[in-house]
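**Q** just coords:
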């Protein structure tokens, strides 16, 4: 990122929509505002902010508490908002996170947090820890023991956009890894993977944002998951790759078969690729969270 320091930029004026509950699209809780044109030069401070976002949340001891978006995802959830009344850029606290912290973590009857004054990285970690412990039995959705689901014949196709700008892609991988470790402890890597993919498969979608394609990378997106699932459950046709379709651009309408994780696409040319496993690549998706004293799935 440091190579961008000194680069000049210009952004035209536009109307912007904050996400609220929308996740990449306008929805209840969102709002629209005007943004003036901007121009300037990228500074070292700008780069430091972007790098901190990409590095993910750490406490003051440098212990990781959460991961972040992949390179190529937009920073929409981290954007400030132009206030037409004050003619200034101000913090935009989405109703999704702010209301939860106010009502369920700080236990006050407010619809949103008014500011982040005095809030440190350690404060954020403590909020996360409080919520995780307090609501483990009602809101926890990442418990990895899926034995009952599996023993009752359940099949699971799990996919995630690689440039998701709301929920980090690696969080899905971390859950997939957790299920594999909990369901098949002590097994070799190859044996546990073979058993897991018989009923639970994870696919990453290149260029996809949250609930849709990334506007800058209109890559393939799964189109017929229901039919794939019906064939798997009712006809015993286990998928090995996931059918997807390019939405726009020069390759609009082209079908591409997504690779089943942990294999990754290795491109031969502009339109064909193999699915291969690369240990170094896999390890970049693997995280631990020492900021917490309890397991984080």
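**A** Noted; the coordinates are in hand. Worth saying up front: this structure is predicted, and the values here are computed from it rather than measured.
**Q** Going by C-alpha atoms from here, please, whenever you check contacts or count neighbours.
**A** Fine.
**Q** for the stretch 151-297 of the chain, what spans make up the helices?
**A** 169-183, 189-196, 225-235, 279-283 (DSSP state H, counting those that start in this stretch).
**Q** Among the ones you listed, show me which one is buried the most.
**A** Of all the helices of the stretch 151-297 of the chain, helix 169-183 carries the top mean neighbour count, a mean of 20, counting by mean count of other Cα atoms under 10 Å.
**Q** which secondary structure elements does that one contact?
**A** Judged by 3 or more Cα pairs under 8 Å, 6 or more residues apart in numbering; DSSP states H and E, helix 169-183 is in contact with strand 156-161, helix 189-196, strand 200-205.
**Q** What segments of the stretch 1-150 of the chain are strands?
**A** For the stretch 1-150 of the chain, strands defined by DSSP state E, counting those that start in this stretch occupy the ranges 8-11, 14-17, 32-35, 38-41, 81-83, 88-90.
**Q** among those, which is nearest residue 177?
**A** Distance to residue 177, taken as Cα to Cα, is lowest for strand 14-17 among the strands of the stretch 1-150 of the chain, at 35.1 Å.
**Q** try this one next to it:
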């Protein structure tokens, strides 16, 4: 919650500003970028259908769009912004201030959340970041005059900014052993094209859960929906039911497997991560019945090395209470043991 609404959304804005404070990349270039990404990566899953089933396999290089024709190409500065928006926030030394891959390849049409159509606009990402930085990051010390340029992109600033609010506003503790013992069942889901909350956070949490709790798959499943934007929308099927499967799991002991998503004039099955859907070669590619479950021989490993990776732990949570108009945290939170990791 804290990293999402500070460095993540602030970077969406700051990475796209020049020395004069003007935007470098405008939304009219997003279809061009999206078309190029699909041309490079749509067929990686064996089917050219406008969806990238695992964008982490896509290694698109925005510099391939650089040329002298602004109508059909990007400028070097625009290409650099695209790379920054994809990769995510870093400091001047390359330390990652959020998990690697802030916005997945294939989600470019959804970037209007933070890429404006014209100069002078205030994008949603700026409002998200300023609301949090002014009134929630330091709950007992509101800063109504705070500006995005006040946010320092350093490791020291990272911990000062995300603590103490991470200690009570972030649900990152992967130790769900008590939940498991109680008979609880959990379905996590995320859209690969989510333009607001990076899918990487959910993937990292799920990996941490599986490392922390033995046999985590017996009570927790993760579903990743290709083409799905933030909660709804996007180019992929975006309507599905996860409530019935989790009810059947709790009440009847039936583990969830295939969930069918509908929309965009097609249906598509989604299987528990890391299993993916593969076309069986028969019938329409818009019909979920023509897809089978496939476990990748070499699953992509999520890159979890970033400054705040130790936030996915049980070390620092605190319980808040109000006293004399102030928020008191017990115990007093301190950053979990952390080491900065430099990216190459």
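**A** Yep, that arrived. This structure is a prediction, so every number in the text was calculated from the model and none was measured.
**Q** Now the TM-score, please.
**A** Remark: TM-score between the superposed chains equals 0.71 [TM-score structural alignment, normalised by the length of structure 1]; 240 aligned residues with a Cα RMSD of 2.7 Å.
**Q** and residue 82 of structure 1, which of the helices of the stretch 151-297 of structure 1 is closest to it?
**A** Per Cα to Cα, nearest to residue 82 of structure 1 of the helices of the stretch 151-297 of structure 1: helix 169-183, 28.7 Å.
**Q** how about the closest one, aligned to which bit of structure 2?
**A** Alignment note (TM-score structural alignment): helix 169-183 of structure 1 is matched to residues 199-213 of structure 2.
**Q** Tell me which residues are up against that stretch.
**A** 99-102, 172, 174-177, 188, 190-192, 216-217, 222, 302, 304, 312 (Cα atoms under 8 Å, 6 or more residues apart in numbering).
**Q** one more time with 6 Å, if that's ok
**A** With contact meaning Cα atoms under 6 Å, 6 or more residues apart in numbering, stretch 199-213 of structure 2 is reached by 174-175, 177, 216.
**Q** Just to be sure, which of the residues you listed are found in helices?
**A** Per DSSP state H, helices hold the following members of the contacts of stretch 199-213 of structure 2: residue 177.
**Q** Top of the contacts of stretch 199-213 of structure 2 by number of neighbours, please.
**A** Within the contacts of stretch 199-213 of structure 2, residue 174 tops the neighbour count with 20 neighbours, counted by other Cα atoms under 10 Å.
**Q** Now check that one against structure 1: what is it aligned to?
**A** Aligned counterpart of residue 174 of structure 2 in structure 1: residue 144 (TM-score structural alignment).
**Q** Quick check: the counterpart of residue 130 of structure 1 in structure 2 vs residue 328 of structure 2, distance?
**A** In structure 2, residue 130 of structure 1 lines up with residue 160, judged by TM-score structural alignment. Distance, residue 160 of structure 2 to residue 328 of structure 2, using Cα to Cα, to the nearest Å: 17 Å.
**Q** Residue 11 of structure 2 too?
**A** Residue 11 of structure 2 sits at a distance of 30 Å from residue 328 of structure 2 (criterion: Cα to Cα).
**Q** Which of those two has more residues huddled nearby?
**A** Higher neighbour count among residue 11 of structure 2 and residue 328: residue 11, with 26 against 16, using other Cα under 10 Å.
**Q** Compile the contacts of stretch 199-213 of structure 2 into CSV and extend it with columns for distance to residue 117 of structure 2.
**A** Compiled in CSV, the contacts of stretch 199-213 of structure 2 are given as follows (distance: Cα to Cα, whole Å):
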residue, distance to residue 117 of structure 2
174, 40
175, 43
177, 47
216, 44
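**Q** coming back round to it: check contacts around the match of residue 174 of structure 2.
**A** Counting by Cα under 6 Å, 6+ apart, residue 144 of structure 1 touches 178-179.
**Q** which residues of structure 2 does stretch 50-61 of structure 1 align to?
**A** Using TM-score structural alignment, stretch 50-61 of structure 1 pairs with 82-93 in structure 2.
**Q** Now do the same contact list for the residue nearest in space to the middle of structure 1.
**A** Structure 1 has residue 168 as the residue nearest its centroid, 2.0 Å off, counting by Cα atoms, centre = their mean. For residue 168 of structure 1, the contact set (Cα under 6 Å, 6+ apart) comprises 68-69.
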